[in-house]
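1. Build the 3D model from these lines:
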Amino acid sequence: MTNTRVLVLVGSLRADSLNRRIAEKLAELAPAGVEVEIAENLHELPFYNEDLDGENVPSAAAALRDQVTLADRVLAVTPEYNGTMPAVLNNAIDWLSRPYGVGALRGKPFGVIGATPTPYGGKWAHQDTARSAGIAGAVVVEDVTVSQSALEVDVLTDPAVLERLAGAIRTLAEYDADAAAA
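-> Predicted structure coming up:
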C-alpha cells in the first residue's frame, strides 16, 4: 500500500475520552503505509459564522482546512451526545464544508467510527456525521462505519473489536473512488 494519510476528527474534547483513545489506537492498528494523524485543537474553532469566513478566516479554521486538504482520507471518531453527533464535530464539518462547493471535504473519502456506553454504540451520531459530511461534499465510505457499544466489552483490548477497528481503517485507506464510481 502506498503512503496514505488519514486525518482523524475526534468528537470528544475530554482528554481521556474513550473515543480519543480509540483514535490513538488506530495509529497502532493501521496497516503499513498508512499514517494516522489526529486533528488537534478542534476546541479552538469558533462556532461557524459566515461573517468570520472571509478574507481573515480564524487561524484554527484555516489550519484545519489545510490539514484536511493535505490528508488523503478523513475519519471521524465520535461518541453520541443526546442522540446525535457532538457540537464540536458538527462545527468542524461546518467549517470544512465552506466555501460552498469547494470546501476541504469535497471529494475526500470519509468514514466514521466510535463507541458509547449505550446498547447502540453511537449509531445515530454516526449516521448524522456521515450524512453531514456527505452533504459537505465528502465521499462517505459506508463499509467503514463501526458503532461499538462499550457496555460489556473493553473496546481497547477485545480482539474482535480491535479487528473491526483495524478493518475500518484498512477499508478507508484502501478505498478507491474511481473503482467505486465505475
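2. contacts and neighbour counts: CA atoms only from here.
-> Will do.
3. now the farthest one out in this protein, which residue is it?
-> In terms of distance from the mean C-alpha position of the chain, residue 55 ranks first, at 27.0 Å (CA atoms, centre = their mean).
4. Sticking with it, tell me its helix or strand.
-> Under the criterion DSSP states H and E, no helix or strand holds residue 55.
5. quick check, distance from the longest helix anywhere in the chain to the centre of its chain.
-> Longest helix of the chain, by residue count under DSSP state H: helix 159-174. Here helix 159-174 is found 14 Å from its chain centre; the criterion is CA atoms, centre = their mean, to the nearest Å.
6. helices and strands around that helix, which ones?
-> The contact analysis (3 or more CA pairs under 8 Å, 6 or more residues apart in numbering; DSSP states H and E) places helix 159-174 against helix 18-29, strand 109-116, strand 146-149.
7. can you list contacts of that helix?
-> 1, 4, 6, 26, 29-31, 34, 73, 109-111, 113, 141, 143-146, 148, 155-156 (CA atoms under 8 Å, 6 or more residues apart in numbering).
8. Ok, stretch 55-74 next?
-> 4-9, 39, 41-42, 44-46, 52, 95-96, 104-105, 108-111, 172-173.
9. Let's see this one next, to set against the first:
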Amino acid sequence: MRKTQQGAFSLRILAISGSLRQDSFNTRLLRALPPLAPEGMEIELFDGLGEVPLYDQDLDVADPPKPVHRLRTAIAEADGLIIASPEYNGSIPGVLKNAIDWASRPMVRSALLAKCVVTMVATPGVGLGRNALSDLGRVLHDCHAFVVSGPWVHLSEAPAKMEDVQDEDGEVTTVLTDPRTRRLVDIQLTSLQQAIKEEAGRHAVTPLMSFIQPRQ
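-> Just a heads-up that it's a prediction; the model follows:
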C-alpha cells in the first residue's frame, strides 16, 4: 500500500488467471476489471504461470528457479490478490494448484501468508464453477490467506456476457456487458479494498504467527 502525493492510499492488486489458454474466459474477465476497480486500486495481470515448473522440494532452495522467484515476489509485493479460475474435472486446474504450492512455501515466509484474496470463476457453461470456487477458497485458507467471502463473481455463459473492444490506442481490452456481474465485481473489489485497509489478513493469522514465530 503506497501513499500518493495527494495523501490518499494506492493499492497494488495482482490478478492471476488459472488458465493458460490465450483466449481464456478467466483471463479476459481479469482484463475487464481495472475500469471497474474502486478509486486508488491498481490491478496488474500476472503473466508467466506457464513457466513455473512442477513443485519439487529439491528445487525449493535458497535460490529457486527464476519463474518461481518472480511469482513469489509478485505475490509478496502486492497488497492483495484476485484469482480467476476455470473448473477442470470438478476442481481447479493443476497449473494453478502448482503455483499456489510454490507460493505457500516455506510457511513462515509464505507469500500468501495473511494475503487478502478475491476469487472468481468464468465458464462457458451454466453448471460449472462452484466446485472450483469452493476448492480454491479451501486451498487458499489452508495456506493462511484471507479469502473475501461472497457473493462471488461466478460468470456462467461467459461468451454472452463479455466482449473485446479496441481502446483509443488500438489495444484490445475486454468489457463486461452483464449488469449483474458488474455489480458483483464492484462488491468484491470494494470488499477487498476494505479488507486490506483493515488488515483483515493479518488479524486472521494472529494465532498462527504466535505459534510459528520463535519466542524472544
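10. what's the TM-score here?
-> TM-score for the superposed pair, counting by TM-score structural alignment, normalised by the length of structure 1: 0.91. Supporting figures: 182 aligned residues with a CA RMSD of 2.1 Å.
11. how much does the longest helix of structure 1 stray from structure 2?
-> In this overlay with structure 2, the average offset of helix 159-174 of structure 1 from its partner residues is 1.5 Å by mean CA distance after the TM-score superposition for structure 1.
12. okay, the angle between that helix and strand 109-116?
-> Interaxial angle, helix 159-174 of structure 1 versus strand 109-116 (axes from the mean of the first three to the mean of the last three CA atoms, to 10 degrees): 160 degrees.
13. Structure 2: matching residues for helix 159-174 of structure 1?
-> Aligned by TM-score structural alignment, helix 159-174 of structure 1 falls on residues 179-194 of structure 2.
14. how about that stretch: buried residues?
-> Of all the residues in stretch 179-194 of structure 2, those buried under the rule 16 or more other CA atoms under 10 Å are 181, 182, 184, 185, 186, 187, 188, 189, 190, 191, 192, 193.
15. likewise stretch 21-35 of structure 1?
-> For stretch 21-35 of structure 1, the neighbour count (16+ other CA under 10 Å) marks 22, 23, 25, 26, 27, 29, 30, 31, 34, 35 as buried.
16. got TSV for those residues, with distance to residue 61 of structure 1 too?
-> Listed next are the buried residues of stretch 21-35 of structure 1 as TSV, based on distance: CA to CA, whole Å:
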residue	distance to residue 61 of structure 1
22	24
23	21
25	26
26	24
27	24
29	29
30	27
31	30
34	25
35	22
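17. With respect to residue 82 of structure 1, which of those residues is nearest?
-> residue 22 (20.6 Å; CA to CA).
18. and the helix or strand where residue 98 of structure 2 lies, how far from structure 1 on average?
-> Residue 98 of structure 2 is part of helix 94-103 when elements are defined by DSSP H and E. Taking mean CA distance after the TM-score superposition for structure 1, the mean distance separating helix 94-103 of structure 2 from the aligned residues in structure 1 is 0.8 Å.
19. At which residues are the helices of structure 2 located?
-> With DSSP H as the criterion, structure 2 has helices spanning 25-31, 66-77, 94-103, 130-142, 179-197, 200-204, 206-212.
20. biggest strand in structure 2, by residue count?
-> Longest strand in structure 2 by number of residues, with DSSP state E as the criterion: strand 9-17.
21. And it against structure 1, how far off on average?
-> Taken over the aligned residues, the distance from strand 9-17 of structure 2 to structure 1 averages 1.0 Å (mean CA distance after the TM-score superposition for structure 1).
22. Give the aligned range of that strand in structure 1.
-> Using TM-score structural alignment, strand 9-17 of structure 2 pairs with 2-10 in structure 1.
23. got the contact list for the matching stretch?
-> 19-20, 23, 33-39, 67-68, 70-78, 89, 173.
24. of these, buried ones?
-> Buried members of the contacts of stretch 2-10 of structure 1, scored by 16+ other CA under 10 Å, are 19-20, 23, 34-39, 67-68, 71-78, 89, 173.
25. which position in structure 2 aligns with residue 49 of structure 1?
-> Residue 49 of structure 1 maps onto residue 56 of structure 2 when the alignment is built from TM-score structural alignment.
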